[in-house]
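Peer 1: take a look and give me a structure for this.
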Amino acid sequence: MTVLYAKQRGVGLVELMVAMVLSLFLLAGLFTIFFSTRQSYDTQQDLSRLHDNQRLAATMLAQTVQQAGYFPNPTTFTRAEAFPSNATFATAGQIVFGGNVTSEALAIRFVAPAAGGHMLNCQGGSANGATTDIYRIDYDSNIKANVLECSANGAAFQPLVNRVNTMQVLFGVDTNSNGSADRYMNAATVTANKAWANVKSVSLRLVFDNPLNKPQAAPGQPATIAMPIVVNLMSAPNNQ
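Peer 2: I've put the predicted structure just below:
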């Protein structure tokens, strides 16, 4: 009996090369999808951090800066008596001050109740009695970026919000004695007009680093994003 064997044929070089090329195309597609998804995720995380920083800055500044000018028992003491002049506040009754410390800085002061109060200083601690908060922008070598930081009653400056490039400060001044701000001035102009006792509000413009301003992001993104904040002060216009 004759046994017939089927003739087997191996994979040729051409077929192998075609299979490798197809596999490389499939892998390239998978890597493209992976990197695109990862880039979208990183972008969303960066935007979330930016929004968190903006909300934190707005909340903290609004809650603490508006306390400027508050003092207990306004029927017993005038504002000038509650806020005497000192090295930072040149005029009695002055509750805010601005100047340049690396970037523009803002100093505010208030008098918290001696006991049983719920007022906080800019570092989140309970305020007790005369309190001065100073805000400024400074460079943080750990994250290699500017940060918004504050000092409460002369304590060391502590970082509050990361990646705040600059802070611009204007003061709303009551120039016609009607109890409301009708003109915004920078610190030098307020000093020149001797109008610190008439400041009723503070306009802050925080400029944040834009996390989308990077080569892999969409082109045309600005380097920074500005956020304006206007805070009314707890001043006592009839007790100066």
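
Peer 1: going forward, measure contacts and count neighbours with C-alpha atoms only.
Peer 2: Will do.

Peer 1: any idea how far residue 193 lies from residue 59?
Peer 2: Taking CA to CA, to the nearest Å as the measure, residue 193 falls 31 Å from residue 59.

Peer 1: how much space separates residue 83 from residue 153?
Peer 2: For residue 83 relative to residue 153 (CA to CA), the value is 14 Å.

Peer 1: to check against the first, give me the structure of this:
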Amino acid sequence: MSAAQNRARQAGVTLIELMVAMAISLLIVLIAASAVVASKQGFMTVDAGAQLRDNTRFAVDLVQQVSVQAGYLDVAFATAAASPNAPASTIDAPITGFNNALVPANGSDPISGLASNSRTAAAGGCSDAADTACANGSDVLVLRYQSAEGLAGSGQSDQTMINCAGVPQTAAPATAQTRIVSIFHVARTEGGEPSLMCTTQDASGNWTTEPVVRGVEGFQVLYGVDAVTANAAPTGTPDSVTDTYLRADQIVVPGDAAATNANWRRVRSLRIGLLVRGPRNSVQDRAGAMQPYYVLGQAASSTGDTGAIFTPSDDGRLRQVATTTIHLRNPQGG
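Peer 2: Next comes the predicted model:
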């Protein structure tokens, strides 16, 4: 046999060489697949983070914009209220609230439903302990104000005032007692996702509730009060400067509705805390995501207030806390 024929029979790949090549190829595929999975997870985290920040920013802006309207009166009624001979107001204060509470079902009067129970979850404020608003101890914020008549005598507003859903109010106030009522609270939507909800009343007196920001599972409110002691009737002369921050249940004077109303009229600012979550598996560090979240900030969150400190389960969700302080523009009547 010639040397050329021998070399021809030995040309090709041996079994060992083939197995080595397959092993190297498989390793390359695994590395490439891992890179694709990591890139996809990173993209999902970045996308979820961007959406989370947008939702949080929108929620904070909406609560701020509606809250600063509290106590606003149309110029005609504001002038009358400023008269030294005007009687003391007996209507509800521009700002009220409920601690760890659940707004009644859609269509019913939420104010009466909440006021008929204790203002804390333990005594009935949360009738359904499985609801997000109760499980996370979320609060209820009630804001009252008027719209402004665009042209005197027209009966139409200038549509500069909005409700908690961001909808401009078209009707001008008919009397000094006419108020727009906007209620912020947390509840589950039909899909089971907790959301910041808006409950409003239309011109016919019908109440409607709708979600405004998806993924809000914590809503905490502290009220900056002027010359108010927790659960006591107001004393002293207010100076329109916030002295301390209290929960809604601390502003209540048990058995004294007039004193409670007077305390609410001494609210000068609001401290708002929001806890917003993203979709499942949107976080890469699952262990780190199970840390405690201080919804009002670590300094202002009290272990005695359910929901102010929230530790999530291992659901792989990205979360963000946002806190803001809102100084009220309009006199609250106290």
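
Peer 1: now the TM-score, please.
Peer 2: Remark: TM-score between the superposed chains equals 0.84 [TM-score structural alignment, normalised by the length of structure 1]; 229 aligned residues with a CA RMSD of 2.7 Å.

Peer 1: now residue 193 of structure 2. Nearest residue, chain neighbours left out?
Peer 2: residue 215 (6.3 Å; CA to CA, 6 or more residues apart in numbering).

Peer 1: what packs against whatever helix or strand residue 133 of structure 2 lives in?
Peer 2: Taking DSSP states H and E as the definition, one finds residue 133 of structure 2 inside helix 132-135. The helices and strands touching helix 132-135 of structure 2, judged by 3 or more CA pairs under 8 Å, 6 or more residues apart in numbering; DSSP states H and E, are strand 180-188, strand 216-225.

Peer 1: and the longest one, which stretch of structure 1?
Peer 2: Looking back up the chat, that one is strand 216-225 of structure 2. Using TM-score structural alignment, strand 216-225 of structure 2 lines up with residues 164-173 of structure 1.

Peer 1: what about the matching stretch, how far off from structure 2?
Peer 2: Following the fit onto structure 2, the mean deviation recorded for stretch 164-173 of structure 1 is 1.1 Å by mean CA distance after the TM-score superposition for structure 1.

Peer 1: mind listing the helices for the stretch 201-334 of structure 2?
Peer 2: 248-251, 257-264 (DSSP state H, counting those that start in this stretch).

Peer 1: highest mean neighbour count out of these?
Peer 2: helix 248-251 (a mean of 22; mean count of other CA atoms under 10 Å).

Peer 1: can you name every helix or strand that it contacts?
Peer 2: Other helices and strands packing on helix 248-251 of structure 2, by 3+ CA pairs under 8 Å, 6+ apart, are strand 95-98, strand 216-225, helix 257-264.

Peer 1: save those as JSON lines, and put in distance to residue 274 of structure 2 too.
Peer 2: Converted to JSON lines, these look like this (distance: least, CA to CA, whole Å):
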{"stretch": "strand 95-98", "distance to residue 274 of structure 2": "16"}
{"stretch": "strand 216-225", "distance to residue 274 of structure 2": "5"}
{"stretch": "helix 257-264", "distance to residue 274 of structure 2": "22"}
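
Peer 1: centre-most residue in structure 1?
Peer 2: The residue lying closest to the centre of structure 1 (CA atoms, centre = their mean) is residue 57, at 4.3 Å.

Peer 1: quick one: map it onto structure 2.
Peer 2: Match for residue 57 of structure 1 (TM-score structural alignment): residue 59.

Peer 1: ok, now residue 146 of structure 1?
Peer 2: In structure 2, residue 146 of structure 1 lands on residue 194 (TM-score structural alignment).

Peer 1: now for residue 188 of structure 1: what does it line up with in structure 2?
Peer 2: By TM-score structural alignment, residue 188 of structure 1 lines up with residue 249.

Peer 1: its match contacts residue 98, correct?
Peer 2: Yes: taking contacts as CA atoms under 8 Å, residue 249 of structure 2 lies within contact range of residue 98: 6.7 Å.

Peer 1: after the helix or strand encompassing residue 19 of structure 1 comes which helix or strand?
Peer 2: Assigned by DSSP H and E, residue 19 of structure 1 belongs to helix 13-65. Beyond helix 13-65 of structure 1 in the direction of the C-terminus, DSSP H and E gives the next helix or strand as helix 79-82.
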